[in-house]
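> Sequence and predicted structure below; questions after.
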Amino acid sequence: MDFAENILKKNTPTWFNLSFDIFVCIISIITAYFLRFNFHIPEKDLNALPSVIIYVAIIRGITFIIGRTHAVIFRYTSTNDALRIFFVIFIGSIIFGVVNLVSYKYTKVFIIPMSIIIIDFIVSLLGLLSIRVFVKIMYLQFDNPDRKKLNVILYGAGKIGVLTKKALERDAGIKYNIISFIDDSPNKIGKILEDIKILDTKNIDSILKANQPDQLIISSQSLNPSNKKIIIEACIANNINILTVPPVSSWINGELSYKQFKQIKIEDVLEREEIKLNEDIIRKVITGKRILITGAAGSIGSELTKQVIKFSPSLLILLDQAETPLYILELELEKLSFYKKFEIVVASLNNKEKLESVFETFKPEIVFHAAAYKHVPMMEKHPDEAVMVNIVGTMNIADLSNKYNVFKFVMVSTDKAVNPTNIMGATKRLAEMYIQSFNSCSKTSFITTRFGNVLGSNGSVIPLFKKQIESGGPITITHPDVTRFFMTIPEASQLVLQAGSMGNGGEIFIFDMGKSVKIIDLAKKMIKLYGLEIGKDIQIVFTGLRAGEKLYEELLADSENTVKTDNSDIMIAKVIEYDFDYLSKEINELIGLINTFDNTQIVKKIKEIVPEFKSKNSIFAKLDD
């Protein structure tokens, strides 16, 4: 065994490969004679056989040298190498045939009978390819005899599924036993693909329990979110590792390798059906326009940037005060070959002179206002900053939009603005109120979009849980019953774009957030996706609700209801509208309190303007008595 392993691992010299190939061809021509004459070679042909063997060896040797088939390392033989061998053998056989015709013309004798040339071609080709395949298989077997063996199920019995299987077979580090393919196509279920049976996705639970695979790999590129969720949930329940095959466009040099497979993400568990956008409406509003995005370096702002670019604005002005994320965004955009019309602006929302310079210089026609302070506990400690950014910053951008005749102003708000229990939510609600009231006395159409938590956004729960899991835990959750609505960053950005395009002004659009998710369930699924056991590998610790935190979020206040739109994912909230002059007077009084640094008075004034603001788990709850 050790001797065979050592031989297989060595690179044999090219002269040895050439000699071996010629030897195979000699055996092949002898075999062809035996087969042609039914193992009873006539004496005349038997006497000529030594000369024929020398003749065949010379011709084959020359064609091998020209075709360089001997220069290939046998254990790495590829499809291209096999094709090269086919052509070299074919050309050699053609030479035998041509020489035969010339010989017959002058001597009336064939050097090699024509039928033997055909048999020799087949036997030589099979012999050379079989030897190489055998060496390759034996090498893969001996290369790592102790390599880990994994049982795998492949989802997707199509072309990508077959390529996935071949990628697994090429992986030298692990030996994979493909148990089965699973698919939801009735035309494929029960059939055999690559010697492996195709099973029905509907029976996923029983398939997993019966086979107990180590991994399930999703190779299908067209799996809808609902089916994907069923498969992932079943794997999580059975402690099975889940991998996905990346899109074909990201394969290196068009070839798939095991190293490109990705671990499933928690976002995939929460993924929903693809949002259907009315791109014609968006195109009419965005294409050829000058667009300003505030908070452009943030999670929503940067995704909005990517979505807006698809509709070819004449200019994209990207404004943020966070220089490093803005620089990273700039580097990403510079890589784009199809869009170069953007300007990067570092500015604070409170620097109105700088903002006016931006409006005067670039004259934006549409504004997407995504800049805001969003962290609840932080804003409980710094209500003055929440007022300055979420309220005053919004007013500055809105006032300049009105002054410079911006066509549409679209503000990104939050579900925390509904029946707010914290300063962040209350300041965002005040910004909503200002924007909506301003619409009644401005040529600019002021529109608000309101949605819940965004998966994977900066500072959100999922990146926090990932960090805690990777550091060994524990995972910290404020309360076992806390729930949240979730939406992916692309989903949120697309809906902001859609709502902003369809809005006429004065609307507060809310999005279909699906079902709320218990945070503890989210944490448990993430732990299992990492292949860990709760209570054994990692602990979950409850820390108590933070200042201003709710057990559950709402998209509508008690006094609000909704009106449907043409898009089933978007509704209009019918809310109380405020007089612009009254609201401006109240907000200016609030702003006047900022320089006193008296947080109690600042929060008290916010509560006067937003009467539904009732603090929870906060030192400011005493102001509600």
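That came through fine.
> going forward, measure contacts and count neighbours with C-alpha atoms only.
Will do.
> show me where the stretch 1-150 of the chain has strands.
For the stretch 1-150 of the chain, the strands defined by DSSP state E, counting those that start in this stretch cover 148-155.
> Now do the helices in it.
2-9, 14-36, 43-67, 79-107, 114-143 (DSSP state H, counting those that start in this stretch).
> Tell me which of the ones you listed approaches Ser348 most closely.
Among those, helix 79-107 comes nearest to Ser348, with 59.9 Å by C-alpha to C-alpha.
> and here's the other structure:
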Amino acid sequence: MKYKMRVLFLTVLDIALINISLLMAYLLRFDGSFANITPNFSMEIPELILIATAIKVVSFYFFKLYSSLWKYAGIYELSNVVLAALASNTFMLGYVFLTRTPVPRSIFIITFFIDCFVVGGIRFGYRIFRRMVRGDILLIKSTRKIMLIGAGDAGASLINEYRLHPELKCTPVVLIDDSVGKQGKKLNGVPVAGTRNDIVRIAGEKEIDEIVIAIPSAPAKTINELFTICSNTKCKVKILPSLSQLIDETISVQKIRDVNIEDLLGRDPVKLDNNEIGGFISDRVVLVTGGGGSIGSELCRQIAGFSPKQLIILDNYENNAYDVQNELLTNFPDLKLVTVIANIREKARLENIFRNHRPQIVFHAAAHKHVPLMEANPTEAIKNNIFGTLNVAECADKFGAKRFVMISTDKAVNPTNIMGATKRVAEMIIQAFSKQSKTEFVAVRFGNVLGSNGSVIPLFKRQIEQGGPVTVTDPEIIRYFMTIPEAVQLVLQAGAMAEGGEIFVLDMGEPVKIYDLARNLIKLSGFEPDEDIKIEFTGLRPGEKLFEELLLAEEGIQATKNDKIFVAQPLHTDLAILRREIECLKDIIINNAEEAREYMKVIVPNYTTSGSSAGNK
């Protein structure tokens, strides 16, 4: 009812404005006096008013002048007013021409401009009046002052969005852009006042409350640099997600969020050959061991999107497997999914699973991975990462899997801890099997992934929540990082490219100082490092390096068609000899864990427990 009354009111108002517009056009045409209008012209005015009223009201309806929300009027609504005025006056001109009605042709040109002014003016005047009453223009209300970084399309959209949502009580007051040509200009009424070098100064001068980085197309390196500058202010820093995260590519204030560590450590989007991956996975039975873990669960998510014939989640921990199962069934209702609770150490159980389901592709992500825990429990690392991997590899070979892809780690290179050493043996198993099996065995080696279970970032977040201190082992320790989705995308691409025997090495980008990572996380949490939250150095833990390596010296490296994936030169490993060494290891760990650790140096000659490794220098 309220809507109908508004439409009726606008229609009546427009009828009055149409008549006024036509009369004003005659006055302007005849020097401001009706007395100057000749009788042959004046006699037609009443009929012309009736025709103009009918034609223009119909045009206004056609161009949706009665269905727009004028309190949010913008460029779209203005263009509709102009188009409606142009179309209706063109019709009037055509009518006069066809009926030979004596009317000066210039009347309709004048009327067009008056129509735009009075019809549009009333509507936009309502919006301005409404904002003035609400205090949005006069700043009667207390608002937060916003600095936008990026005077492009995203910045322009956000300015409009803030104005459309006065309930947010946020006012864009200044723009920052590195483009010299934009300096001193205004974007939607907001001045571009400087470049990134001026952020700290302007934030202080303008008393800025919040800074929004509004450059969705910017690479992670630029975002990191901008955040570093902004962190020197007292402002809250937020970000508009990247174009890859803006699924529908629409800009809105609802999509502005806090900066997270992935924004600072992320890299350029991965270029994938989805057709190649699809051909590798589609309509095949795929098994993921450790399918409930950080990497395994993401593998399951992405594999499900490529329409496998069947996806088998294998995990020893039922809660994780259950959660992933429910998520996949919700997001992929047509997916044929099997969830198996099993331990890869139990050969008979694995054989039964392979016999029943006949997986064609195996992603082996099950492993013990926590360096300090495995240093304290070396036999468990050996049982899971070596004996378990051997069991899965033997089953894949025995039951004719087409391809076997193992998830490895940079800690397998020149290992200084038992976890890395066991993963190196797992790589050796894969390369040895590839020499004699019809199954294509490959491994994919990469560094740390952001946010994985037990990684440094969740630990730092918990320490910050508890008020600190944040513990860093050494001020110079560095690590490579990539996001879990990126790592898994590259694993799938490498798996699709595999021919057998390769160890694929992922480009991990630039190394990150863990100390800098800790400081950034503290700042992202709204605290000041060493003031609100202390950072303490605890010393390197047993088996820990200052930096990790991705290649053995003798491996070398080859490029692939994907610039993020490389292939290490295969090293010869004799399966028969390796089996004998593993059997000896089985006998040793029964009686003496430390002796087993020492025997690992026989299998992996470059494994050292001393501080003499290159990574510790």
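Here it is on my side, so go on. Just so it is clear, the model here is predicted, and its values are computed rather than measured.
> quick one on the thing from earlier: closest one to Ile527 of structure 1 among the helices of the stretch 1-150 of structure 1?
helix 114-143 (34.6 Å).
> For the closest one, give me the average deviation versus structure 2.
Mean deviation of helix 114-143 of structure 1 from its aligned counterpart in structure 2 after superposition (mean C-alpha distance after the TM-score superposition for structure 1): 3.5 Å.
> Can you mark which positions in that helix are buried?
Buried residues in helix 114-143 of structure 1, counting neighbours by 16 or more other C-alpha atoms under 10 Å, are found at 116-125, 127-129, 132-133, 135-136, 139-140, 142-143.
> what's the angle from it to helix 14-36?
Angle of helix 114-143 of structure 1 versus helix 14-36, following axes from the mean of the first three to the mean of the last three C-alpha atoms, to 10 degrees, is 130 degrees.
> Show me what helix 114-143 of structure 1 is packed against.
helix 2-9, helix 14-36, helix 79-107 (3 or more C-alpha pairs under 8 Å, 6 or more residues apart in numbering; DSSP states H and E).
> can you list the ones you listed in JSON lines and add distance to Ile300 of structure 1 and mean neighbour count?
Formatted as JSON lines, those follow (distance: least, C-alpha to C-alpha, whole Å; neighbours: other C-alpha atoms under 10 Å):
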{"stretch": "helix 2-9", "distance to Ile300 of structure 1": "53", "mean neighbour count": "12"}
{"stretch": "helix 14-36", "distance to Ile300 of structure 1": "60", "mean neighbour count": "18"}
{"stretch": "helix 79-107", "distance to Ile300 of structure 1": "47", "mean neighbour count": "16"}
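> okay if I get those as TSV plus distance to Ile606 of structure 1?
Formatted as TSV, those follow (distance: least, C-alpha to C-alpha, whole Å):
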stretch	distance to Ile606 of structure 1
helix 2-9	76
helix 14-36	85
helix 79-107	73
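> of the ones you listed, which approaches Thr476 of structure 1 most closely?
Nearest to Thr476 of structure 1 among these is helix 2-9; the distance by C-alpha to C-alpha comes to 51.2 Å.
> what helix or strand is Val602 of structure 2 on?
helix 593-603 (DSSP states H and E).
> Buried residues of that helix, list them for me.
In helix 593-603 of structure 2, counting by 16+ other C-alpha under 10 Å, buried: 593, 596-597, 599-601, 603.
> Helices of the stretch 301-450 of structure 2, start to end?
Assigned by DSSP H, counting those that start in this stretch, the stretch 301-450 of structure 2 shows helices spanning 318-331, 347-357, 371-376, 378-381, 389-398, 418-434.
> Could I get those helices in JSON lines, plus columns for mean neighbour count and distance to Glu225 of structure 2?
Shown next, in JSON lines, are the helices of the stretch 301-450 of structure 2 (neighbours: other C-alpha atoms under 10 Å; distance: least, C-alpha to C-alpha, whole Å):
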{"stretch": "helix 318-331", "mean neighbour count": "15", "distance to Glu225 of structure 2": "36"}
{"stretch": "helix 347-357", "mean neighbour count": "15", "distance to Glu225 of structure 2": "49"}
{"stretch": "helix 371-376", "mean neighbour count": "17", "distance to Glu225 of structure 2": "32"}
{"stretch": "helix 378-381", "mean neighbour count": "22", "distance to Glu225 of structure 2": "40"}
{"stretch": "helix 389-398", "mean neighbour count": "22", "distance to Glu225 of structure 2": "42"}
{"stretch": "helix 418-434", "mean neighbour count": "26", "distance to Glu225 of structure 2": "34"}
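> mind checking which of the ones you listed is nearest Ile535 of structure 2?
Closest among the helices of the stretch 301-450 of structure 2, using C-alpha to C-alpha: helix 371-376, at 20.4 Å.
> What are the contacting residues of the closest one?
Residues outside helix 371-376 of structure 2 that contact it (C-alpha atoms under 8 Å, 6 or more residues apart in numbering): 368, 380-381, 417-420, 541-544.
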